[in-house]
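Student: My questions concern the predicted model and sequence given below.
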Amino acid sequence: MAQWWRSAAGHLRTVAASRSSSSALRRSHYHTIQAIPRESTGSKVSSRDRMQGRIPAVVFSQSLLEKFPDARTPSKKHLLTVEKKQIKAVLNSVEAPFFCSTRFPLQIRAGAGSSHLLDSGTVLPIKIHRDEESGQILNLVFVWAEDGMKLKVDVPVVFQGEDACPGIQKGGILNKIRPSLKYLCPSEHIPSKIAVDVSNLDIEDRIFMRDIEVHPSLKLLSKNENMPVCKIVPTSLGNKEPVGE
């Protein structure tokens, strides 16, 4: 019977990128991040900004993170501060796990409350630095993410269908091996999350990276597409599948 389930799972399994990426982008446009320039840096300056309800931030081209950045690509780097209240509202709206896989419009104003626009564009958050004890956001890192740009993005994996999974109903456990997958994405096709349906999996069944269906323009950045994303393991099996490339 288990063998039949495994065979059926191979045919009935549906693994797809979340269709919510377009709706997430529409939601993000309700949150045009407002920023102002930050002329000086340092821990004292940053502490003062936080005391005033602002978060230090930086935005630049992702190519600057490469080992050998392309000198032909303009860096367009800005040191900024953003409103703490607005960032908290954004995190509550898009859900924190998907913040760094969602694009947002950015407007850089001459000063707080100023109508003078210095620069604008679309950005992707790539890092939230938090205080380890308090959880307070210390600073944010963004990269420019205009249409046509290709970005390396860690897309969160969300597992669905656990309540209907035959393997779990038999007492198995879903071993979530990969919490995210890294893709090279045209910025306009960045998925906010990858939805993986496990509702047809039996014990010992796996879903592999190669099974994930995404927009054809996305390129999986992995040395081995045969690595599993998840597996249903028997309850008696204490050791989990190792994570790796």
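Tutor: Okay, I see it. Residues are numbered from 1 along each chain as shown.
Student: from here on, contacts and neighbour counts on C-alpha atoms
Tutor: Will do.
Student: middle-most residue in the chain, spatially?
Tutor: residue 101 (3.2 Å; Cα atoms, centre = their mean).
Student: So residue 76: helix, strand or coil?
Tutor: Here residue 76 is coil, with the state taken from DSSP: H, G, I helix; E, B strand; the rest coil.
Student: Same check on residue 97?
Tutor: Using three-state DSSP, the structure places residue 97 in helix.
Student: starting at the chain centroid, how far to the longest strand belonging to the chain?
Tutor: Longest strand in the chain, counting residues (DSSP state E): strand 117-130. Relative to its chain's centre, strand 117-130 lies at 14 Å (Cα atoms, centre = their mean, to the nearest Å).
Student: Give me the buried positions along it.
Tutor: 120, 122-126, 128 (16 or more other Cα atoms under 10 Å).
Student: What is it packed up against?
Tutor: strand 104-109, strand 137-144 (3 or more Cα pairs under 8 Å, 6 or more residues apart in numbering; DSSP states H and E).
Student: Would you format those as TSV with mean neighbour count included?
Tutor: Shown next, in TSV, are those (neighbours: other Cα atoms under 10 Å):
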stretch	mean neighbour count
strand 104-109	21
strand 137-144	21
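Student: can I get these in TSV with distance to residue 43?
Tutor: Below are the helices and strands packed on strand 117-130 laid out as TSV (distance: least, Cα to Cα, whole Å):
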stretch	distance to residue 43
strand 104-109	22
strand 137-144	10
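Student: roughly how far apart are the closest residue to residue 165 other than its chain neighbours and residue 225?
Tutor: Nearest residue to residue 165 in three dimensions, chain neighbours excluded: residue 199, at 4.2 Å (Cα to Cα, 6 or more residues apart in numbering). Computed as Cα to Cα, to the nearest Å, the residue 199 to residue 225 distance reads 22 Å.
Student: Which one of those two is surrounded by more residues?
Tutor: Neighbour tally, residue 199 and residue 225, criterion other Cα atoms under 10 Å: the higher count belongs to residue 199, 20 against 15.
Student: where does the more buried one fall, helix, sheet strand or coil?
Tutor: Strictly by three-state DSSP, residue 199 counts as coil.
Student: What helix or strand is residue 45 located in?
Tutor: Element membership of residue 45, judged by DSSP states H and E, is helix 43-51.
Student: Am I right that residue 36 falls within a helix?
Tutor: No - in this structure, residue 36 is strand, not part of a helix, as judged by three-state DSSP.
Student: what about it, how many neighbours?
Tutor: 25.
Student: pretty sure it contacts residue 78?
Tutor: No - Residue 36 is not in contact with residue 78 according to Cα atoms under 8 Å; the separation is 9.5 Å.
Student: Use this one as the comparison:
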Amino acid sequence: MTKFTKIDVSSRAKAGKGAARATRRAGLVPGVIYGGKQEAALIALDPRIVARELHKPGWRSRIYDISIDGSKTEHALLREIQLHPVSDAPLHVDYQRLAEGQKVHVEVAITFTGEETSPGIKRGGVLNIVRHTVDVVADPANMPEGFSADLSKLDIHDNVRWEDLKGTEHVVPVQHIPNFVIATIAAPTVDAEEAAEEAETPEAAG
């Protein structure tokens, strides 16, 4: 069952750059909720809400329960955030409205566990993460907050593939490569100085 993150926003009366600047001068972030074969809703929200959600993992697949002026409610995905090039302050946010029965394309983050008990990592292997996220098509009613990859039994040269991830039951990957690689345990690298010293020893010289 999908978990919703509730946020409160206010409505905006006008669109356009001038209205957006006025919203920012009032200390709020202008935004829009679009899609679902409905008219776009112009909104304004507290910048602290945007900053809080950005710092949480998995925000790209989180569904928001947006209360507009304390009355109308929209279910939506946060699709785009425009940030100031210098201060990184949020300038504008776009939400995609979710319609009943409509499947959506989302980017889901992967959490890696068991690194401290992985035999390969204990032997000096290095975790090589090929994908931190996976693009999938999902039903909003069963939206995953994230996927997890268990490394606890992996040795050197072992890998984690799509079918090894937990939490993928209700989604379809966009990637067309069958059972693609998520991460591998690579062999330990040899320090260049140590290799040079070994080459200078009598045994190495023959």
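Tutor: That came through fine. Just so you know, these numbers come straight off a predicted model, no measurement behind them.
Student: ok, of the buried residues of strand 117-130 of structure 1, which one's closest to residue 217 of structure 1?
Tutor: The nearest member of the buried residues of strand 117-130 of structure 1 to residue 217 of structure 1, counting by Cα to Cα, is residue 124 at 18.1 Å.
Student: what's the matching residue for that closest one over in structure 2?
Tutor: Alignment note: residue 124 of structure 1 maps to residue 77 in structure 2; criterion TM-score structural alignment.
Student: Test my guess that that match contacts residue 61.
Tutor: Yes - counting by Cα under 8 Å, residue 77 of structure 2 does reach residue 61; the two are 6.9 Å apart.
Student: For those two, list the residues in contact with both.
Tutor: Counting by Cα atoms under 8 Å, 6 or more residues apart in numbering, residue 77 of structure 2 and residue 61 have no common neighbour.
Student: Same question for the helix holding residue 45 of structure 1: list its buried residues.
Tutor: 46, 49-50.
Student: now stretch 106-126 of structure 2
Tutor: Of the residues in stretch 106-126 of structure 2, 106-112, 115, 118-121, 125-126 count as buried by neighbour count, 16+ other Cα under 10 Å.
Student: got it, and stretch 49-62 of structure 1?
Tutor: For stretch 49-62 of structure 1, a neighbour-count test (16+ other Cα under 10 Å) marks 49-50, 54-62 as buried.
Student: which residues sit against it?
Tutor: 38, 46, 73-85, 123, 137-144, 151.
Student: Repeat that for stretch 206-220 of structure 1.
Tutor: 15-17, 181-186, 189, 196, 225-232.
Student: Structure 2: strands as residue ranges?
Tutor: Going by DSSP E, structure 2 shows strands at 4-11, 29-34, 41-45, 63-68, 72-83, 90-97, 104-113, 126-129, 133-138, 147-150, 159-161, 171-173, 181-186.
Student: do you know which of these lies nearest residue 193 of structure 2?
Tutor: So among the strands of structure 2, strand 126-129 is nearest, using Cα to Cα, at 19.3 Å.
Student: Where in structure 1 does the closest one fall?
Tutor: Mapped onto structure 1 using TM-score structural alignment, strand 126-129 of structure 2 spans residues 173-176.
Student: Check the mean deviation of that stretch from structure 2.
Tutor: Here stretch 173-176 of structure 1, set against structure 2 after superposition, deviates by a mean of 0.8 Å using mean Cα distance after the TM-score superposition for structure 1.
Student: If we go by neighbour counts, what in that stretch is buried?
Tutor: Of the residues in stretch 173-176 of structure 1, 173-176 count as buried by neighbour count, 16+ other Cα under 10 Å.
Student: With distance to residue 11 of structure 1 as extra columns, can I get those in CSV?
Tutor: Formatted as CSV, those follow (distance: Cα to Cα, whole Å):
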residue, distance to residue 11 of structure 1
173, 22
174, 20
175, 21
176, 21
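Student: List just the nearest of the residues you listed to residue 109 of structure 1.
Tutor: Among the buried residues of stretch 173-176 of structure 1, and counting by Cα to Cα, the member closest to residue 109 of structure 1 is residue 176, at 43.1 Å.
Student: Can you name the residues that contact that closest one?
Tutor: Neighbour list for residue 176 of structure 1: 229-231 [criterion: Cα under 8 Å, 6+ apart].
Student: So which of those residues is the closest to residue 10 of structure 1?
Tutor: Using Cα to Cα, the contacts of residue 176 of structure 1 come closest to residue 10 of structure 1 at residue 231, 13.2 Å.
Student: How much space separates the closest residue in space to that closest one that isn't next to it in sequence from residue 82 of structure 1?
Tutor: Using Cα to Cα, 6+ apart and skipping residues adjacent in sequence, the residue nearest residue 231 of structure 1 is residue 206, 4.3 Å away. Look at residue 206 of structure 1 and residue 82 of structure 1: by Cα to Cα, they are 43 Å apart.
Student: Looking at these two, which is more packed in?
Tutor: residue 82 (25 against 22).
Student: list the contacts for the more buried one?
Tutor: Neighbours of residue 82 of structure 1 in contact, by Cα under 8 Å, 6+ apart: 33-36, 54-57.
Student: So what's the residue count around residue 155 of structure 2?
Tutor: Residue 155 of structure 2 has 19 neighbouring residues, counting by other Cα under 10 Å.
Student: Could you find the counterpart of it in structure 1?
Tutor: Using TM-score structural alignment, the partner of residue 155 of structure 2 in structure 1 is residue 202.
Student: list the contacts for the closest residue to its match other than its chain neighbours?
Tutor: In space, and not counting its chain neighbours, residue 202 of structure 1 is closest to residue 167: 3.9 Å by Cα to Cα, 6+ apart. Shown in contact with residue 167 of structure 1 (Cα under 8 Å, 6+ apart): 173, 201-203, 232.
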